[in-house]
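In: got a structure for you, letters missing:
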């Protein structure tokens, strides 16, 4: 097998949730550059279409689908549109997620908030896996990549809902690897460290960045391309005997806001 073929996704169909911006957008562009047809699900329909249009203008094939991962009918429609347009689903990148990292004071949030974070970061992922795996099994190729977080293993204040949901995502993937393996479907997680996105820019100051880099052997913060490269590894044939794993992309260290 040639080096090129190890990363070749020609003829593969990839769904990326939260693909309109940040890490999700770079994942869409990277997978498309490797040859995949891309289905972009995002709450911000205009942003998703902008990404899809850019891929099409570069010679690829892409479709945008408005999608709120908290709504089951949106998840069903996302998968149905992918199959209707491109014939199957081979790759799923569960990137959509969220939480109030560093702001989840246990005496100020409530059970409803906690439940919403788990629905967003865990339940929607499980449901999309359930929807796509039969198509992957039928096609003969399947790779699911979930975006988790360093928060899943770090210990910090104000992170109880977000961090525990991402920890659940890690363990869920490790267990689903056993369920999906006999169908020739792999499932892995990518855990970003502090990555330069709009979300990080809203809290990042020179002082916070300096403190983050003090505990980062590779003395820079992450870029979206760093995370997309790890996603490509798990999506592509090069990782065909890898499943149930978590790859932390963090410059070798730990970056926290406290």
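Out: Right, received. Where do you want to start? Since the structure is predicted, the reported quantities are computational estimates derived from the model, not experimental observations. Numbers count the residues shown, from 1 in each chain.
In: going by C-alpha atoms from here, please, whenever you check contacts or count neighbours.
Out: Will do.
In: who's sitting farthest from the centroid in the chain?
Out: residue 107 (30.0 Å; C-alpha atoms, centre = their mean).
In: now do the helices in the protein.
Out: Under the criterion DSSP state H, the chain carries helices at the ranges 3-6, 22-33, 45-57, 72-86, 111-118, 124-139, 160-180, 198-201, 206-213, 224-235.
In: deepest-packed of the ones you listed, please.
Out: helix 22-33 (a mean of 24; mean count of other C-alpha atoms under 10 Å).
In: could you give the angle of that helix to helix 224-235?
Out: Interaxial angle, helix 22-33 versus helix 224-235 (axes from the mean of the first three to the mean of the last three C-alpha atoms, to 10 degrees): 50 degrees.
In: which residues touch helix 22-33?
Out: Helix 22-33 has contacts (C-alpha atoms under 8 Å, 6 or more residues apart in numbering) with 9, 14, 16-19, 38, 40, 51, 55, 60-61, 95-96, 197-198, 224-225, 227-229, 231-232.
In: try stretch 96-108
Out: Here stretch 96-108 has contacts from 17-19, 24, 42, 69, 117, 120-121, 156-163, 257, using C-alpha under 8 Å, 6+ apart.
In: over to stretch 52-62?
Out: By C-alpha under 8 Å, 6+ apart, the list of residues contacting stretch 52-62 reads 29, 32, 33, 35, 36, 37, 38, 39, 40, 63, 64.
In: second one coming, line it up with the first:
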């Protein structure tokens, strides 16, 4: 029970890596607040967490909106008394891909709001709560796309790359005040984002796409949310108290990064 009596806030916590982190922390005693925009998914995730720990809560929040983020942190602290951990994992999983000259300004602004602005806003208010609590640990989610820089992903890759730099800057600012800040950069993980790429494909096409993912890394397979969550859980634990400002890549050993 490494996290008994601790309080964790997890954005993008209703599915995938976020939910896996929530489950991991709850299993080890932490009170958990999960955040997402889909009410149905949120309620389902909440019920699954209640089977592990009674002190859990779901909030519907758009992390690109300052007033909603401020209320998110306020609700967490007013309900559970403090904030020890934050996993800023919310991101745009349905964003458009297009070459730069074809990408609209509106889509670019939406992408920045869902990626780097959202993480910045979350940390802005999480840090205040952690300073009042005497310290804490934050983990932000980036993406391997920040390094791959594939055609058509310019806005997404830029936002995710910015999260790595933002994390390092904030880690330098608050280290002496007992707050550690790190980044998780996952490769291909078996989440709804990956699953959506297989929708509508024939069996042959799906097999080719699966082989493509499997051949990307040294381990020859797609990772699981539980494997990514183990990294986040470790970063939040007392076993990683000398780790801050780092970008931990969990990608199965992609050789060209």
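Out: Good, I have the coordinates. Keep in mind that what you see is a predicted model, and the values were worked out from it rather than measured.
In: and the TM-score between them?
Out: TM-score for the superposed chains, counting by TM-score structural alignment, normalised by the length of structure 2: 0.91, backed by 250 aligned residues with a C-alpha RMSD of 1.9 Å.
In: re earlier: alignment lookup: the residue farthest from the centre of structure 1 to structure 2.
Out: In structure 2, residue 107 of structure 1 lines up with residue 101, judged by TM-score structural alignment.
In: longest strand of structure 1?
Out: strand 185-192 (DSSP state E).
In: matching residues in structure 2 for that one?
Out: Using TM-score structural alignment, strand 185-192 of structure 1 pairs with 179-186 in structure 2.
In: what's the average per-residue distance for that stretch once overlaid on structure 1?
Out: Taken over the aligned residues, the distance from stretch 179-186 of structure 2 to structure 1 averages 0.5 Å (mean C-alpha distance after the TM-score superposition for structure 1).
In: and that stretch, how far out from the chain middle?
Out: With C-alpha atoms, centre = their mean, to the nearest Å as the basis, stretch 179-186 of structure 2 stands 9 Å off its chain's centre.
In: list the buried residues in it.
Out: 179, 180, 181, 182, 183, 184, 185, 186 (16 or more other C-alpha atoms under 10 Å).
In: surely the last one and residue 251 touch.
Out: If I follow you right, that is residue 186 of structure 2. Yes - using C-alpha atoms under 8 Å, residue 186 of structure 2 is in contact with residue 251, at 5.4 Å.
In: shared neighbours, these two?
Out: Counting by C-alpha under 8 Å, 6+ apart, the residues touching both residue 186 of structure 2 and residue 251 are residue 144.
In: what residue is smack in the middle of structure 2?
Out: Structure 2, centroid-nearest residue using C-alpha atoms, centre = their mean: residue 89 at 1.8 Å.
In: alignment lookup: it to structure 1.
Out: Aligned partner of residue 89 of structure 2 by TM-score structural alignment: residue 95.
In: which residues are in contact with that match?
Out: Applying C-alpha under 8 Å, 6+ apart, the residues near residue 95 of structure 1 are 16, 17, 18, 19, 23, 24, 146, 147.
In: which two in these are spaced the farthest apart?
Out: 19 and 146 (12.9 Å; C-alpha to C-alpha).
In: compare these two (neighbour count), which wins?
Out: With neighbours defined as other C-alpha atoms under 10 Å, residue 19 of structure 1 and residue 146 compare such that residue 19 has more, 31 against 27.
In: structure 2: which residue goes with the more buried one?
Out: Per TM-score structural alignment, residue 19 of structure 1 is aligned with residue 13.
In: return the distance of its match relative to residue 225 of structure 2.
Out: Applying C-alpha to C-alpha, to the nearest Å, the value for residue 13 of structure 2 to residue 225 of structure 2 is 12 Å.
In: what of residue 234 of structure 2?
Out: 14 Å.
In: my guess is residue 86 of structure 2 meets residue 8, correct?
Out: Yes - counting by C-alpha under 8 Å, residue 8 is a contact partner of residue 86 of structure 2 at 5.6 Å.
In: what sits against residue 229 of structure 2?
Out: Counting by C-alpha under 8 Å, 6+ apart, residue 229 of structure 2 has contacts 17, 18, 20, 21, 24.
In: could these be laid out in JSON lines, adding distance to residue 78 of structure 2?
Out: Shown next, in JSON lines, are the contacts of residue 229 of structure 2 (distance: C-alpha to C-alpha, whole Å):
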{"residue": "17", "distance to residue 78 of structure 2": "26"}
{"residue": "18", "distance to residue 78 of structure 2": "22"}
{"residue": "20", "distance to residue 78 of structure 2": "25"}
{"residue": "21", "distance to residue 78 of structure 2": "22"}
{"residue": "24", "distance to residue 78 of structure 2": "23"}
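In: can you tell me what residue 22 of structure 2 aligns to in structure 1?
Out: Checking with TM-score structural alignment, residue 22 of structure 2 has residue 28 as its match.
In: distance of its match from residue 41 of structure 1?
Out: For residue 28 of structure 1 relative to residue 41 of structure 1 (C-alpha to C-alpha), the value is 10 Å.
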